[in-house]
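S.K.: Sequence and predicted structure below; questions after.
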Amino acid sequence: MLEGNRVSRISVRGFAVASATAVTAVGSVVGVASGSVAQNNDAEPTAADTTLLADIPAGQQAQVQTASLTQQADTQAIAADTSAKKDAEEAARKAAAHTAIQKKAAAEKAVQDAKDRAKAKEAASRDAVRTESSSSSSSSFPVQSSYTVAQVQAMARQIVGAGQFQCFSNIVDHESTWNYKAVNPSSGAYGLVQALPGSKMSSVGADWQTNPATQIKWGLQYMNERYGSPCDAWSYWQANGNY
């Protein structure tokens, strides 16, 4: 009986405690419902304190998702625009480089064409000089015991030709001042063009010592063969003081 009474008391106490706990819980609920601000400062935050997407109303969920998608689209658009700009800049750089290469090639070709035309013109001029020389060589000049400077120059105009005469004349002016019997006391060079030795002119005529025409023909032949023309020989003379 004693043991049975003890059990009964424990049961009653447990019931009382349970009842008190229930009342307290109900009171808390009532207090909250009535606007009571009494809170247990020691209470731990519960899962209800964390806001999840599922806790947001359906309309607001759509707005959040739309904003997120819009931000992603803007980011992708910026990246695509940056990539497109880089591609455009690279394409423009390559196009400019290609254009520069084409212009350089065209300029080099133009220079080469100009050089080729100049060479062709020069060759034609030399051929003309040689033709004139050959034609004049077949002509005869009256043999005289002596010749004036004017007579010698007239011979030279006919033999050398107008295109190269001035250059030929410049050389003769410096070499002998148109004296067909001029002798260099130091070297022994002889005649209008100061051939060294003077006997070289015998290849054109045995009268090389007394006939200006023979000296002129030999001088023209020498200038053509060694320099290309009297004007080329004169250019060399100006640079070196001799030819």
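M.R.: Perfect, I can see it now. Model, not experiment: these values are computed from the prediction.

S.K.: switch to C-alpha atoms for all contacts and neighbour counts from now on
M.R.: OK.

S.K.: elements contacting the host helix or strand of Ala80?
M.R.: Taking DSSP states H and E as the criterion, Ala80 maps to helix 58-138. Based on contacts counted as 3 or more Cα pairs under 8 Å, 6 or more residues apart in numbering; DSSP states H and E, the elements that helix 58-138 packs against are helix 149-160, helix 212-227.

S.K.: ok, second structure coming up, stack it against the first:
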Amino acid sequence: MMRYFIPTLAAAVCAIFLGAAPADAVATDCAAPDAPPICATPSSSWKTHPVGSSLSLPRAGVKALAMTMVPPHHFWAFDNIITRESGWNVFAVNPESGAYGLGQALPPHKMGTHGLDWAFNPVTQIRWTYDYMNKRYGSPIGAWEFWQAHHWY
């Protein structure tokens, strides 16, 4: 269960979504020449195909939203996996398996346990993915350890 929702930070993220703050300000860390390793290009083992290109969400905003929901001590591992699985694209689809969304749920409708809006709502996808990592691997850190060994989770 998600217990780390931070209303103030969530309000700031909503401001980004609504255009009250420049979205590129959030993404400047990865654009810098000395960007941290987490900004590395995702694995070429996945490809994304937008399901609804008109419903494009700013990926930096989705990541910032996740930072308000995932506990700080787990976020680094959660971020590593999501960056490699979907590139923070809510509409990411694996053309080989049909896995969908931020956490690449397979089958995708499993996310329906967390909301009927699973296909387009990043909050629902983040909650489902975080809960999945905790149930299957004990935590996002356990999921990241598994991912490093197998390149899937």
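M.R.: Arrived safely, thanks for sending. The model shown is predicted, which means the values in this text are computed figures rather than measured ones.

S.K.: hmm, back to that, out of the helices and strands packed on helix 58-138 of the first structure, nearest to Lys85 of the first structure?
M.R.: helix 212-227 (61.7 Å; Cα to Cα).

S.K.: Show me which positions of that closest one end up buried.
M.R.: Across helix 212-227 of the first structure, burial judged by 16 or more other Cα atoms under 10 Å covers 212-224.

S.K.: got the residue ranges for the helices in the second structure?
M.R.: 7-17, 23-26, 28-31, 59-67, 72-85, 122-137, 140-150 (DSSP state H).

S.K.: quick one: what's aligned to Met69 of the second structure in the first structure?
M.R.: Aligned counterpart of Met69 of the second structure in the first structure: Ile159 (TM-score structural alignment).

S.K.: Let me see the contact set for its match.
M.R.: Ile159 of the first structure sits next to Glu132, Ser133, Ser136, Ser137, Ile216, Lys217 when contact means Cα atoms under 8 Å, 6 or more residues apart in numbering.

S.K.: what residue of the second structure takes the place of the third one?
M.R.: When the second structure is aligned by TM-score structural alignment, the residue opposite Ser136 of the first structure is Phe5.

S.K.: Might you report the residue contacts of that match?
M.R.: So Phe5 of the second structure contacts Thr68, Met69, Val70 (Cα under 8 Å, 6+ apart).

S.K.: which residues in the second structure does stretch 83-101 of the first structure align to?
M.R.: So stretch 83-101 of the first structure is aligned with nothing, judged by TM-score structural alignment.

S.K.: Name the residues of that stretch that come out as buried.
M.R.: Buried residues in stretch 83-101 of the first structure (16+ other Cα under 10 Å): none.

S.K.: any idea how far it is from the chain center?
M.R.: Chain-centre distance of stretch 83-101 of the first structure: 15 Å, with Cα atoms, centre = their mean, to the nearest Å.

S.K.: Right, I'll call it a day here.
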